[in-house]
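give me coordinates for this.
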Amino acid sequence: MPTPALTQHTSPVAPARRLVCFPHAGGAASFYRDWRQFTQPEVELIAVQYPGRENRMREPLVPTLEKLVLALTEELLALPPLPTVFFGHSMGAAVAYETLLRIEHTGATHVTRLCVSGRAPQRPPRASARTDEEVVAAVLALGGTHASVFEDPDLRELLLPIIANDYRLIDAYRPATEVPLLRASVHALTGSDDPQVTPEEAGQWRATTSGPFALTVLDGDHFYLVPEADQVARAALEPELRLPV
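Below you'll find the predicted structure:
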């Protein structure tokens, strides 16, 4: 039986809100563990664990983003409904968005906000699959993994297939053009010096929702959210956005 995809970082006795976090390519649920110190006591903090890493290490990697999203949708809908925020960084932004589309399609309304970080809603298609060396170069260029990880043969052998699979998923991903607008509000966040997405491109998430939209630009590169974790977590859980009058 597969291990649950949802890792619970906090377990309030009487939770009032839920924050569900979706990791970047090559990332894991533990990336969001330290956010416990930035959330209120009544917030249930959950992080998604993709197959093939940490406590799901023995599970096969998922071949398509669609299959990943369908499994996450089923598991998330099985939770007791609470006012919920989705937060996704980089690849996680696309996974969170597609998951929310499917959840809203069921008629559920408890996910009230989508926070998308470090990614534009549309990306130009990639002509060919990345080689292992191209994957390593892409990861290092974004500052997500220190070079020493790939210099260690054992760590490279362990981590590279996982990261390469995630890159294949996101390189092949194309958001559908004919989809309903989200009802949930959308808050786009990005680093001022992110080489992968400009603030203007992050602002294009405005077109994905009929609800309120906000854009926050913080100092830093693609992984700006590591030094700014406190500010990012608090932004995700700030009072609900309102449409301008």
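
every contact and neighbour count from this point should use C-alpha atoms.
Noted.

output the contacting helices and strands for the helix of greatest length in the chain.
Secondary structure of the chain per DSSP state H: the longest helix is helix 153-172. The criterion is 3 or more Cα pairs under 8 Å, 6 or more residues apart in numbering; DSSP states H and E, and the helices and strands that helix 153-172 contacts are helix 132-142, helix 147-151.

could you dump those into CSV with mean neighbour count and distance to residue 70 added?
What follows is the helices and strands packed on helix 153-172, written out as CSV (neighbours: other Cα atoms under 10 Å; distance: least, Cα to Cα, whole Å):
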stretch, mean neighbour count, distance to residue 70
helix 132-142, 15, 26
helix 147-151, 13, 32
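
for the ones you listed, give me JSON lines that also has distance to residue 179.
As requested, those are exported to JSON lines (distance: least, Cα to Cα, whole Å):
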{"stretch": "helix 132-142", "distance to residue 179": "30"}
{"stretch": "helix 147-151", "distance to residue 179": "39"}
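
list the contacts of the very next helix or strand once past the longest helix of the chain.
Sequence order places strand 185-191 as the next helix or strand after helix 153-172, per DSSP states H and E. The contact list for strand 185-191, computed with Cα atoms under 8 Å, 6 or more residues apart in numbering, reads 112-119, 197-199, 202-203, 205-206, 209-225, 236, 241.

mark which of these are buried, thanks.
Taking 16 or more other Cα atoms under 10 Å as the criterion, what is buried in these is 112-119, 197-199, 202-203, 205-206, 209, 211-218, 220-225, 236, 241.

so residue 206 is in contact with residue 213, correct?
Yes. Under the criterion of Cα atoms under 8 Å, residue 206 makes contact with residue 213 at 5.8 Å.

circling back: and the longest helix of the chain, which residues are buried?
Using 16+ other Cα under 10 Å as the test for burial, helix 153-172 gives 160-172.

now stretch 65-85
Those would be 65, 68-69, 72-73, 76, 82, 84-85, for stretch 65-85 by 16+ other Cα under 10 Å.

same check, this time on stretch 2-12
Residues 5-7, 9-10 are the ones in stretch 2-12 that count as buried (16+ other Cα under 10 Å).

what would these look like in TSV with distance to residue 106 and secondary structure?
As requested, the buried residues of stretch 2-12 are arranged in TSV below (distance: Cα to Cα, whole Å; DSSP: H, G, I helix; E, B strand; the rest coil):
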residue	distance to residue 106	secondary structure
5	20	coil
6	20	strand
7	23	strand
9	27	coil
10	27	coil
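
next, the second sequence, to be compared with the first:
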Amino acid sequence: MTTVSDEGARWFRRYVPEAREAPVRLVCLPHAGGAASYFFPFAQAVGERVDVLAAQYPGRQDRRQEPCIDDIGALADAAFAALRPFLDRPVALFGHSMGATLGFELARRIETVPGATLVRLFASGRRAPSRPGGELVHTFDDDRLLAEVARLSGTDTRVLADDELMRSALPAIRADYKAAESYRLAGEAELGCPITALAGDADPKTSLDDVRAWERHTTAGFDLHVYAGGHFFLAEHRQPIVDLMTERLAAHTARR
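Now for the predicted structure:
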């Protein structure tokens, strides 16, 4: 039984309590402006086969009173410290957009822990760390930044229609965009775990070549899966993606 620290409980949400003793954990890392609740449907679809832990970054929802973190390295350090108690069994990482970059940095840290088993990194909707972008969305004024969020269609339309709610989320959105856009890879890092990359064929933010470049960041296996859709293709292909993840993790879930 894992003993979860206060920090671990603050950082990670488990939406299927019955899965806590599953033989492998899947840590899900949201996109810029996202929250742990984005992965609630994924956790429900996976059920008890995998212990899904969804990360809740500071500065949103029940952590709204905490300062936002606008640097990927600092965010990875804080998340890693909170994740340490959960490394008592094999762990995989699933990150979408900014979450994929954060997942890569978390993976680098996990691989330094003696006895920890990192099963796989699922990198979704994000260019490889070796492919820096030139976006400056975090410098946009409030109206233009909110328009960019709406354009990518990753937020519930009911939330988008609530101007007061969206503006209250602006500090977290801006901090996340700054973290993602200012990230630069330090060194030519390769992971010792396999990487599975996922992409939308009409993603306006990430080209297939940029996603394919994740192959350079692993000394183990690599596979790429392309789905119809834009930046948030996950919502349209939830079950196939859940099936893919559980199939890739099957070696560690065979006991269930």
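
TM between them?
In this superposition the chains share a TM-score of 0.89, using TM-score structural alignment, normalised by the length of the first structure; 241 aligned residues with a Cα RMSD of 2.3 Å.

returning to that earlier point: just the closest of the buried residues of helix 153-172 of the first structure to residue 134 of the first structure, please.
Closest to residue 134 of the first structure out of the buried residues of helix 153-172 of the first structure is residue 164 (9.3 Å), distances taken as Cα to Cα.

trace the closest one over to the second structure, please.
In the second structure, the residue paired with residue 164 of the first structure is residue 174, using TM-score structural alignment.

then residue 17 of the first structure?
By TM-score structural alignment, residue 17 of the first structure lines up with residue 24.

for residue 211 of the first structure, same thing?
Aligned counterpart of residue 211 of the first structure in the second structure: residue 220 (TM-score structural alignment).

which helix or strand contains its match?
Going by DSSP H and E, residue 220 of the second structure is not part of any helix or strand.

I'd assumed residue 121 was in contact with it.
No. The pair residue 220 of the second structure / residue 121 is not scored as a contact, 10.9 Å apart, by Cα under 8 Å.

among the helices and strands packed on helix 153-172 of the first structure, which comes closest to residue 230 of the first structure?
Using Cα to Cα, those put helix 132-142 closest to residue 230 of the first structure, at 20.8 Å.

what stretch of the second structure does the closest one fall on?
Residue span in the second structure matched to helix 132-142 of the first structure, by TM-score structural alignment: 142-152.

where do the strands sit along the second structure?
Using DSSP state E, the strands of the second structure run over 12-13, 25-29, 51-55, 91-96, 118-124, 195-200, 222-227.

residues in the first structure aligned with the longest one?
If I follow you right, that is strand 118-124 of the second structure. Against the first structure, strand 118-124 of the second structure falls on residues 111-117 (TM-score structural alignment).

check the third one too.
Against the first structure, the aligned range for strand 51-55 of the second structure is residues 44-48 (TM-score structural alignment).

mind reading off the mean deviation between that stretch and the second structure?
When the second structure is overlaid, stretch 44-48 of the first structure sits 0.6 Å from its aligned residues on average, using mean Cα distance after the TM-score superposition for the first structure.

residue 165 of the first structure and residue 103 of the first structure, how far apart?
Using Cα to Cα, to the nearest Å, residue 165 of the first structure is found at 25 Å from residue 103 of the first structure.

how about residue 177 of the first structure?
Residue 177 of the first structure is 18 Å from residue 103 of the first structure, by Cα to Cα.

kindly report the same for residue 121 of the first structure.
Using Cα to Cα, we find residue 121 of the first structure at a distance of 18 Å from residue 103 of the first structure.

what do you get for residue 189 of the first structure?
22 Å.

who's more crowded, the two?
residue 189 (26 against 20; other Cα atoms under 10 Å).

what do we get in the second structure for that one?
Match for residue 189 of the first structure (TM-score structural alignment): residue 198.

just residue 230 of the first structure next, same as before
Across the alignment, which pairs residues by TM-score structural alignment, residue 230 of the first structure is matched by residue 239 of the second structure.

what's around that match, how many residues?
Count around residue 239 of the second structure with other Cα under 10 Å applied: 15.

now it: how far from residue 16 of the second structure?
Separation of residue 239 of the second structure from residue 16 of the second structure (Cα to Cα): 17 Å.

show me what residue 58 of the first structure aligns to in the second structure.
In the second structure, residue 58 of the first structure lands on residue 65 (TM-score structural alignment).

surely its match and residue 169 touch.
No. Applying Cα under 8 Å, one finds residue 65 of the second structure not in contact with residue 169, separated by 11.6 Å.

ok, back up a step: so what's the match of residue 17 of the first structure up against?
Applying Cα under 8 Å, 6+ apart, we find residue 24 of the second structure in contact with 50-51, 89-92, 249, 252-253.

ok, residue 13 of the second structure next?
So residue 13 of the second structure contacts 36, 53-56 (Cα under 8 Å, 6+ apart).

now for it: what does it line up with in the first structure?
In the first structure, residue 13 of the second structure lands on residue 7 (TM-score structural alignment).

apart from its chain neighbours, what residue comes closest to residue 228 of the first structure?
Once flanking residues are discounted, residue 228 of the first structure sits nearest to residue 218: 8.0 Å by Cα to Cα, 6 or more residues apart in numbering.

residue 29 of the second structure touches residue 103, doesn't it?
Yes. Counting by Cα under 8 Å, residue 29 of the second structure touches residue 103, with 6.9 Å between them.
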